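Participant: Quick one, what's the 3D model for this:
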Amino acid sequence: MKITLSSLLLTLFIIITTTFSHLSATVDVIYDSAGNKLLNGIPYYILPLLRGTGGGLTLSSNINNNNTCPLALTQEPFELSYGVPFIITPIVFDEDFIRESYPVSIKADIVADPCQGSKIWKVATGDVVGVTLGGVLNTPESCFQVVEDDMMPGLRSYQIQHCPFKCGLNSSTSFSCYNIGVVSGAGGKGFLAPTDVIFPVVFANSFGGTSVVQSL
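Facilitator: As a prediction, this is how the structure comes out:
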């Protein structure tokens, strides 16, 4: 039987679709703090799991090098401050829900940005490494994933990780992901950066009614 290019492409499409459907059925969905599935395109506050460890994630001037731009990801010092909301978007597969270990983009849901640049997270490199805005979709420096951690049995929480090898064109031979957590900056202010320390977080819907911080 003669195999045409169109039949070969059709077969390849069926294989890819079937494989993706199987993976989607087996990979766990991420849930918000109210027990609802984390939705693509919906803004959420990113809050620490443990009470008394500060508030939600927010934006500040770049405290690493004293520059105003790009804005850096920091943590509110008071636990009742939820910070600003963020939108998590799948990069490779366009689904309604956010799934564990899938590469995602994280974007600040803000109207006014004094830097007037991209609102996508990226891991800045150079003299000081930290998480800032100014990222580009589907690039190694803006590639993240969310995985469930087991910090407190019975309480569902997650760890955000930077996974550069999962997005774009990456010349690195490393297939590692790195925890994103809060480290101490100038004046004791906490800012986001790759770290060995686990920073368990929960996601609270910013539309109201479901913004609940889990407590121990």
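Participant: Could you use CA atoms for every contact and neighbour count after this?
Facilitator: OK.
Participant: Please, where are all the strands along this protein?
Facilitator: Using DSSP state E, the strands of the chain run over 43-48, 57-62, 67-75, 86-90, 104-108, 122-124, 130-132, 144-149, 157-162, 178-184, 190-194, 201-205.
Participant: To compare against the first, here's the next sequence to fold:
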Amino acid sequence: MTMKVLLIFVLSLLFSPPLISAAAAASPAVLDVKGKPLIVGSNYFVLPVIRGGGGGLYPANTKPNTFGCPLDIIQEASEVQKGIPVVFSPVNATAAVPLSTDLNVRFYTPTICARRMGWKMDGLDESSKQYFVKTGGAEGNPGPQTLSSWFKIEKAGSDYKFVFCPTVCNVCKVVCKDVGIYVQKNGARFLVLSEIPFKVMFEKTF
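Facilitator: Next up, the predicted model:
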């Protein structure tokens, strides 16, 4: 090998993209209760880490004498009730659900609102001063029009939490907050944006 060829080879090594570093920078997968990665397209129950404060999540119409969609997202009153499973769809095609990445969350249920079971952040409710998380969210098509439909799963100590902090629009201004639980006077437990995160774990349905 001539000195000229050797020099070109060395320079190519110095300025080549660090493939190993890029792979290491990829977000780790979210794990279920058995320590296995969440699989895109599979169904999972979203369950509370803290026992005694309710069970899983499900969509429900909580307003009297009203019908149709969107629906509120409610936590089961009993911890033995697992609610309705959800499906995760990350913004980028991956086999496993990555941590800290924009994704859509959708209830897997054959209800009258089955085509509108994606989660979304609703506008401010003036009576309660809460931002409720409801169904009716869009799936896919990341951008300004679907901004309210993108959530993330983040670590909360050794547990997980949902966060509303979409990064699918570079020019949009968003208020980043954890997803938590708002308890009404009648005891109903609603999913809302909150300063206190709802710490969760994920259980595969089958």
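Participant: And the TM-score, once the two are fitted together?
Facilitator: After superposition, the two chains reach a TM-score of 0.78 (TM-score structural alignment, normalised by the length of structure 2), with 180 aligned residues with a C-alpha RMSD of 2.4 Å.
Participant: Looking at the strands of structure 1, which is nearest to Thr26 of structure 1?
Facilitator: The closest of the strands of structure 1 to Thr26 of structure 1 is strand 144-149. By C-alpha to C-alpha, the value is 14.3 Å.
Participant: re the thing from before, can you say which of the strands of structure 1 is nearest to Cys115 of structure 1?
Facilitator: Checking the strands of structure 1 against Cys115 of structure 1 by C-alpha to C-alpha gives strand 67-75 as the closest, at 5.7 Å.
Participant: Quick one: distance of that closest one to the chain centre.
Facilitator: Put simply, strand 67-75 of structure 1 sits 17 Å off its chain's centre (C-alpha atoms, centre = their mean, to the nearest Å).
Participant: Of all the strands of structure 1, which one comes closest to Asn36 of structure 1?
Facilitator: strand 201-205 (9.3 Å).
Participant: related to what we said a few turns ago, need the strands of structure 1 in a markdown table (columns: mean neighbour count and distance to Ile14 of structure 1).
Facilitator: Shown next, in a markdown table, are the strands of structure 1 (neighbours: other C-alpha atoms under 10 Å; distance: least, C-alpha to C-alpha, whole Å):
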| stretch | mean neighbour count | distance to Ile14 of structure 1 |
| --- | --- | --- |
| strand 43-48 | 26 | 34 |
| strand 57-62 | 20 | 41 |
| strand 67-75 | 22 | 41 |
| strand 86-90 | 23 | 22 |
| strand 104-108 | 24 | 25 |
| strand 122-124 | 23 | 34 |
| strand 130-132 | 26 | 39 |
| strand 144-149 | 22 | 27 |
| strand 157-162 | 24 | 31 |
| strand 178-184 | 20 | 34 |
| strand 190-194 | 22 | 38 |
| strand 201-205 | 26 | 35 |
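Participant: can the ones you listed go into JSON lines with extra columns for distance to Pro114 of structure 1?
Facilitator: As requested, the strands of structure 1 are exported to JSON lines (distance: least, C-alpha to C-alpha, whole Å):
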{"stretch": "strand 43-48", "distance to Pro114 of structure 1": "20"}
{"stretch": "strand 57-62", "distance to Pro114 of structure 1": "10"}
{"stretch": "strand 67-75", "distance to Pro114 of structure 1": "8"}
{"stretch": "strand 86-90", "distance to Pro114 of structure 1": "17"}
{"stretch": "strand 104-108", "distance to Pro114 of structure 1": "13"}
{"stretch": "strand 122-124", "distance to Pro114 of structure 1": "18"}
{"stretch": "strand 130-132", "distance to Pro114 of structure 1": "14"}
{"stretch": "strand 144-149", "distance to Pro114 of structure 1": "25"}
{"stretch": "strand 157-162", "distance to Pro114 of structure 1": "26"}
{"stretch": "strand 178-184", "distance to Pro114 of structure 1": "23"}
{"stretch": "strand 190-194", "distance to Pro114 of structure 1": "19"}
{"stretch": "strand 201-205", "distance to Pro114 of structure 1": "25"}
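Participant: quick one: stretch 141-151 of structure 1 to chain centroid distance?
Facilitator: On C-alpha atoms, centre = their mean, the centre of stretch 141-151 of structure 1 falls 7 Å from that of its chain.
Participant: cool, stretch 15-25 of structure 1 as well?
Facilitator: Worked out by C-alpha atoms, centre = their mean, stretch 15-25 of structure 1 lies 23 Å from the chain centre.
Participant: longest helix anywhere in structure 2?
Facilitator: Across structure 2, the longest stretch assigned as helix under DSSP state H is helix 3-15.
Participant: Pull out the buried residues from that helix.
Facilitator: Residues of helix 3-15 of structure 2 classed as buried by neighbour count (16 or more other C-alpha atoms under 10 Å): none.
Participant: Stretch 119-139 of structure 1 now?
Facilitator: Per 16+ other C-alpha under 10 Å, stretch 119-139 of structure 1 contains these buried residues: 119-124, 130-139.
Participant: follow-up on the earlier one: Asp32 of structure 1: which of the strands of structure 1 is closest?
Facilitator: The nearest among the strands of structure 1, by C-alpha to C-alpha, is strand 201-205 at 4.8 Å.
Participant: Give me the mean distance between that closest one and structure 2.
Facilitator: Strand 201-205 of structure 1, aligned to structure 2 and superposed, deviates on average by 0.3 Å (mean C-alpha distance after the TM-score superposition for structure 1).
Participant: Tell me which residue of structure 2 lines up with Ala124 of structure 1.
Facilitator: Alignment note (TM-score structural alignment): Ala124 of structure 1 maps to Asp122 of structure 2.
Participant: give the contact list for that match.
Facilitator: Contact analysis of Asp122 of structure 2 by C-alpha atoms under 8 Å, 6 or more residues apart in numbering lists Tyr131, Phe132, Val133, Lys134, Ser148.
Participant: No more questions from me, cheers.
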